[in-house]
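1. A structural model of the following input is requested.
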Amino acid sequence: MTDSYELLPDTRRALLHRLATGQVEGRTPALVGAVMREGRMVWSAGWGAVDGDVPGADTQYRIGSITKTFVAVLVMRLRDEGLLDLDDRLGAYVETPEGGDATIAQLLSHTSGLAAETGGPWWERTDGALRPELADLFGARAQRHAPGLLHHYSNVGFALLGALVERLRGQDWYEVLRREVLEPLGMHRTTLEPQAPHARGWAVHPWADVLLPEPAVDTGRMAPAGQLWSTAADLCRFAAFLLDGDDRVLGARSLAEMRTPRTEPQDADRAAAYGLGTLLSWRSGRFLHGHVGTMPGFVGTLWISAEDGVAAVVLGNATSQLGIPAIAADLVGTVAEREPRIPVPWRPLDDVDGRLLELTGPWYWGAAPFALRLAGGRELRLAPLGDGGRAARFRAEEDGTWTGLDGYYAGETLSVVRGEGGAVSHLDIGTFVFTREPYEAGEAVPGGVDAGGWR
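-> This is a model prediction of the structure:
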């Protein structure tokens, strides 16, 4: 039997062709790509040269705003430890002249209303020593929109989240990241400053095949917005974590929360959204989550398809190679389409609670038929029997209720209502009543049922 992790030769060639074509068409000095499947890197390649050699999965590149997803993981850890609530105002924890009225969730989702950039000069090319204090980050109009009004991408907002981590941990944000995330995940080549072998950042002349070196400065207070350097191999490890979670770092439930859309960016095509420190994109009918990163001389993308169990990383060292997100999406699509995920074998539940089993089967919302099924982990799945209707999965809670995970019922509570003697009377999902018969006679249906019955 073929190793389930090994890619077929034709797939590997197609991946290399896409990477090489992207490097040539984008005129990028050195491009690296990698694919993660089912938790491990299964392919990597480089095209071009770094210091005369073909770059590899261990060559460092600056990853820009992919850094933000790492910072978001730190904030979610603080939340899960009970040290903060995402709806808390930042000002409850951090003394800042601007942004204090925004909630932590608004900062994570770029809905704080803060300006996109610092008050000047251009922070990505300016020594961070010029901004040692938070107050130095803000210009005359730091608050461009009311908090929560709309999505407005803010690098400054993530500088504030880095300060939040430092305030609650009592240590520099990167040291916290190294100890709590990078070391447990084995990401030893993800660093604050470049470590050899690493690519140099270049600007490529728009009308000639010549290069200009870009500066690589320490951005200081702005570092949580885009400072990190990493490798394709390390980002594949990070992708595996973002997909399945790791109890040493952050659980799968919190990671799923990070990739739940919070807002649509103000882009014309509306093909993207933003979660909590996570960029979301719909490409060729596939839902991807991850992040895109740019810094002077560098651009990179990490995309993950949870449905396919596949992720792709592409890193390049050119300032304006903006085609890299599409290359990464194509790498994901190549593997997912040529070698679709083989499902795990179906197995019956190890044990079953009779009180849950009796909930399964047909239910009716008014006269519309639905089916309720029991899955692993006490999960309930509601699906319409026929055209239309709202399907949803429900997660079991400790108090005996279930919380909706999808669509219209996301976040809503499913309660089982029992009558005298403990027999199930009906289901209540946010006041929507489901009965065992269409408009079942009795007291369950709001507004009552006509005494004459069906006719």
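2. contacts, neighbours, all on C-alpha from now
-> Fine.
3. who are the contact partners of the closest residue to residue 306 other than its chain neighbours?
-> In this structure, residue 306 finds its nearest non-sequential neighbour in residue 243, 6.3 Å apart by CA to CA, 6 or more residues apart in numbering. Residue 243 makes contact with 252, 255, 304, 306, 309, according to CA atoms under 8 Å, 6 or more residues apart in numbering.
4. so which of these belong to strands?
-> Residues of those located in strands (DSSP state E): residue 304.
5. now the contacts of residue 243 as TSV including distance to residue 423 and neighbour count?
-> Below are the contacts of residue 243 laid out as TSV (distance: CA to CA, whole Å; neighbours: other CA atoms under 10 Å):
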residue	distance to residue 423	neighbour count
252	35	16
255	37	21
304	45	30
306	39	18
309	41	20
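6. quick one: the helices in this structure?
-> Taking DSSP state H, the helices of the chain run over residues 9-25, 66-80, 104-108, 155-169, 173-177, 232-244, 252-258, 324-338, 354-357.
7. which one of those lies closest to residue 59?
-> helix 232-244 (7.6 Å; CA to CA).
8. how near is the residue nearest to residue 306 to residue 264?
-> According to CA to CA, to the nearest Å, residue 243 stands 22 Å off from residue 264.
9. this one as well, want them side by side:
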Amino acid sequence: MTTPREDLLPSTRRALLHRVATAQAEGRSPSLVAAVARDGELVWAGGRSMVDGHEPDENVQYRIGSITKTFTAVLVMRLRDEGVLDLGDPLEKHLPGTGAGEATIAELLAHTGGLAAETPGEWWERTPGTTRPELVDVLGEEPFKHPVGRLHHYSNPGYTLLGSLVEALRGAPWEDVLRREVLEPLGLSRTSAQPQAPHAGGWAVHPWADVMMPEPVEDLGLMAPAGQLWSTTADLVRFGHFLVTGDDRVLGADSVREMRTPSAPLPTGEWDRAYGLGVDLLRWERGSLAGHGGSLPGFLAALWVSEVDGVAAVALANCTSGPPIAALAVDLVKIVADAEPRIPEPWRPLPEVDQKVLELAGPWYWGTQVLVLRLTADGGVELGPLSGAGRQARFRPNGDGTWTGLNGYYAGELLKAVRRPDGSVSHLDLGSFVFTRKPYDEGAPVPGGVDPQGWRGF
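-> So this is what the prediction gives:
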């Protein structure tokens, strides 16, 4: 069954179904479900094969593995926004005695804490969490594999530490905190730490024969914040929208934007990728995608969302290996974004404008490079090259005639207009860079001065 949505064209819906059906058949997955949302609204959902005798839909739970980490990261960012901790704090400050306390909270979020990828001992995903009752059982005697802060090295134990940090600072189990502070406010009623009917069972499919064997479904114990959750495609596309827009009941737009900001580049590979704070990032021709993948024995999961297109896609399968689930979710985003690009909002003039800001609009020069400053509808400004590639950034107003950079090279940098005694604008100062109305304006304090002979031929 495919849920029909009038918002998408029949040709787009068929292309989505064809892509999902091909992935399920060629990947030999016992079942596979997918969904697409646009601007937070579910516009398509489809399922292939059977779960408990029925074709699965957007409300059937699958285990989502490491997508759980993004939920855990949201909890940590909430603690930061409340002032309970700083991302630059060493873990030891808030969770002493772990043996891994020199790593900062930000480094643990970005997988740059130098910790091992996995726990010592048995394959933790296929053994009961009760076999790892203490953090030392998760970290081992030598938890570090790399110098702290020097390398992106994906670490499941790192997110165990973050989950334990949440529990220590909230005084409640991770699962309870997640439900109260994230799942319930966002309306994710079909996301849970334990499976709730209807849900898929996990299977291993024989690599050389069309036969299957059930996989064990273990409670991960202390490792739960790294991979415990079950969810549905409907819940996850809603969560993907939250990762773009934020929700003041959980995390504001600035904080989720921070999560989506690259903090750790990944080694060069098949995709041009980076990692933010609990969020995987993929750069592609339309801008960037944010999300996460996940796997546990018997399950595969992927969530990707495109901010520029307002499109989120989720794909879930109940097999240990088979369909390339991350690539499938990316393709679903592309199908909708390419076939039905977002209709721009109608242009409207600003309701009001500060004349002192308006006079800053137009071309400015950094040396001989021309850039343009534009006013934005939200009261901010944008600064970027007149044409072609180059440094560009959006800036939010600070309420005192200055602006703070939100992205790119100038993220966090202060932009201000420097005025002469008569009130006229001399130049713009951006993190010590001087931007003038003319190339090397002799009337502005250009560092190094301006040759008194001015411009001449050669």
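10. any idea what the TM-score comes out to?
-> For this chain pair, the superposition-based TM-score is 0.96 by TM-score structural alignment, normalised by the length of structure 1; 453 aligned residues with a CA RMSD of 1.7 Å.
11. looking at the helices of structure 1, which is nearest to residue 128 of structure 1?
-> Between residue 128 of structure 1 and the helices of structure 1, the shortest gap by CA to CA is with helix 155-169, which sits at 11.9 Å.
12. that closest one against structure 2, how far on average?
-> Aligned to structure 2 and superposed, helix 155-169 of structure 1 gives a mean residue distance of 0.7 Å (mean CA distance after the TM-score superposition for structure 1).
13. buried stuff in that helix?
-> 155, 156, 157, 158, 159, 160, 161, 162, 163, 164, 165, 166 (16 or more other CA atoms under 10 Å).
14. wait, the fourth one sits on residue 67?
-> Okay, so that is residue 158 of structure 1. No: Residue 158 of structure 1 is beyond contact range of residue 67, at 9.5 Å (criterion: CA atoms under 8 Å).
15. find residues that contact each of these two.
-> Among the neighbours of residue 158 of structure 1, those also in contact with residue 67 (CA under 8 Å, 6+ apart) are 224, 225.
16. ok so, going back, most neighbours per residue, which of the helices of structure 1?
-> Mean neighbours per residue, mean count of other CA atoms under 10 Å, is largest over these for helix 104-108, with a mean of 27.
17. what does that helix rub up against?
-> The contact list for helix 104-108 of structure 1 (CA under 8 Å, 6+ apart) reads 72, 85-90, 112, 147-148, 157-158, 161, 275-277.
18. now, of those, which are buried?
-> Buried among these by 16+ other CA under 10 Å: 72, 85-86, 89-90, 112, 147-148, 157-158, 161, 275-277.
19. any idea how far the closest residue to residue 390 of structure 2 other than its chain neighbours is from residue 371 of structure 2?
-> Excluding its sequence neighbours, the residue lying closest to residue 390 of structure 2 (CA to CA, 6+ apart) is residue 384, at 7.0 Å. Residue 384 of structure 2 is 5 Å from residue 371 of structure 2, where distance means CA to CA.
20. now do residue 172 of structure 2
-> Residue 172 of structure 2 is 52 Å from residue 371 of structure 2, by CA to CA.
21. quick one: which of those two has more around it?
-> Using other CA atoms under 10 Å as the criterion, residue 172 of structure 2 and residue 371 rank with residue 371 on top: 20 against 13.
22. wouldn't the more buried one be in contact with residue 363 here?
-> Yes: taking contacts as CA under 8 Å, residue 371 of structure 2 lies within contact range of residue 363: 5.6 Å.
23. residue contacts, residue 97 of structure 1?
-> Contacts of residue 97 of structure 1 by CA under 8 Å, 6+ apart are 134, 135.
24. go on, residue 242 of structure 1?
-> Neighbour list for residue 242 of structure 1: 252, 255 [criterion: CA under 8 Å, 6+ apart].
25. switch to 10 Å and redo it
-> 69, 73, 236, 250-252, 254-256, 258-259, 289-290, 304, 306 (CA atoms under 10 Å, 6 or more residues apart in numbering).
26. nearest to residue 132 of structure 1, of these?
-> residue 69 (23.2 Å).
27. among the contacts of helix 104-108 of structure 1, which one sits closest to residue 334 of structure 1?
-> Taking CA to CA as the measure, residue 334 of structure 1 lies nearest residue 275 of these, at 25.6 Å.
28. just give the closest residue to the closest one, not the sequence neighbours.
-> Nearest one to residue 275 of structure 1, counting by CA to CA, 6+ apart, is residue 261 at 4.5 Å.
29. repeat for residue 322 of structure 2
-> The spatial neighbour of residue 322 of structure 2 that comes closest, neighbours along the chain excluded (CA to CA, 6+ apart), is residue 27 at 4.4 Å.
30. kindly report the same for residue 433 of structure 1.
-> The nearest residue in space to residue 433 of structure 1 (CA to CA, 6+ apart) is residue 427, at 5.7 Å.
31. ok, now which ones touch that neighbour?
-> Residue 427 of structure 1 neighbours (CA under 10 Å, 6+ apart): 359, 363-365, 414-418, 433-436, 444.
32. so residue 260 of structure 2 makes contact with residue 280?
-> Yes: Residue 260 of structure 2 lies in contact with residue 280 (CA atoms under 10 Å); the separation is 7.8 Å.
33. and residue 243 of structure 1, how close does it get to residue 363 of structure 1?
-> 34 Å.
34. what residue in structure 2 is paired with residue 130 of structure 1?
-> With TM-score structural alignment as the criterion, the equivalent of residue 130 of structure 1 in structure 2 is residue 131.
35. scratch that, residue 340 of structure 1
-> Match for residue 340 of structure 1 (TM-score structural alignment): residue 341.
36. which residues sit in contact with the nearest residue to its match once chain neighbours are set aside?
-> Setting aside the residues directly before and after it, residue 341 of structure 2 is nearest to residue 309 in space (CA to CA, 6+ apart), at 7.0 Å. Applying CA under 10 Å, 6+ apart, we find residue 309 of structure 2 in contact with 38-39, 286-289, 333-334, 336-338, 340-343.
37. any idea how far residue 309 of structure 2 is from residue 24 of structure 2?
-> Taking CA to CA, one finds residue 309 of structure 2 at 26 Å from residue 24 of structure 2.
38. try residue 351 of structure 2
-> 51 Å.
39. and residue 290 of structure 2, by the same measure?
-> Using CA to CA, we find residue 290 of structure 2 at a distance of 24 Å from residue 24 of structure 2.
40. who touches the residue nearest to residue 275 of structure 1 in this structure?
-> With contacts defined as CA under 10 Å, 6+ apart, the neighbours of residue 261 of structure 1 are 109, 272, 273, 274, 275, 276, 278, 279, 280, 281.
41. with that, I have no additional questions.
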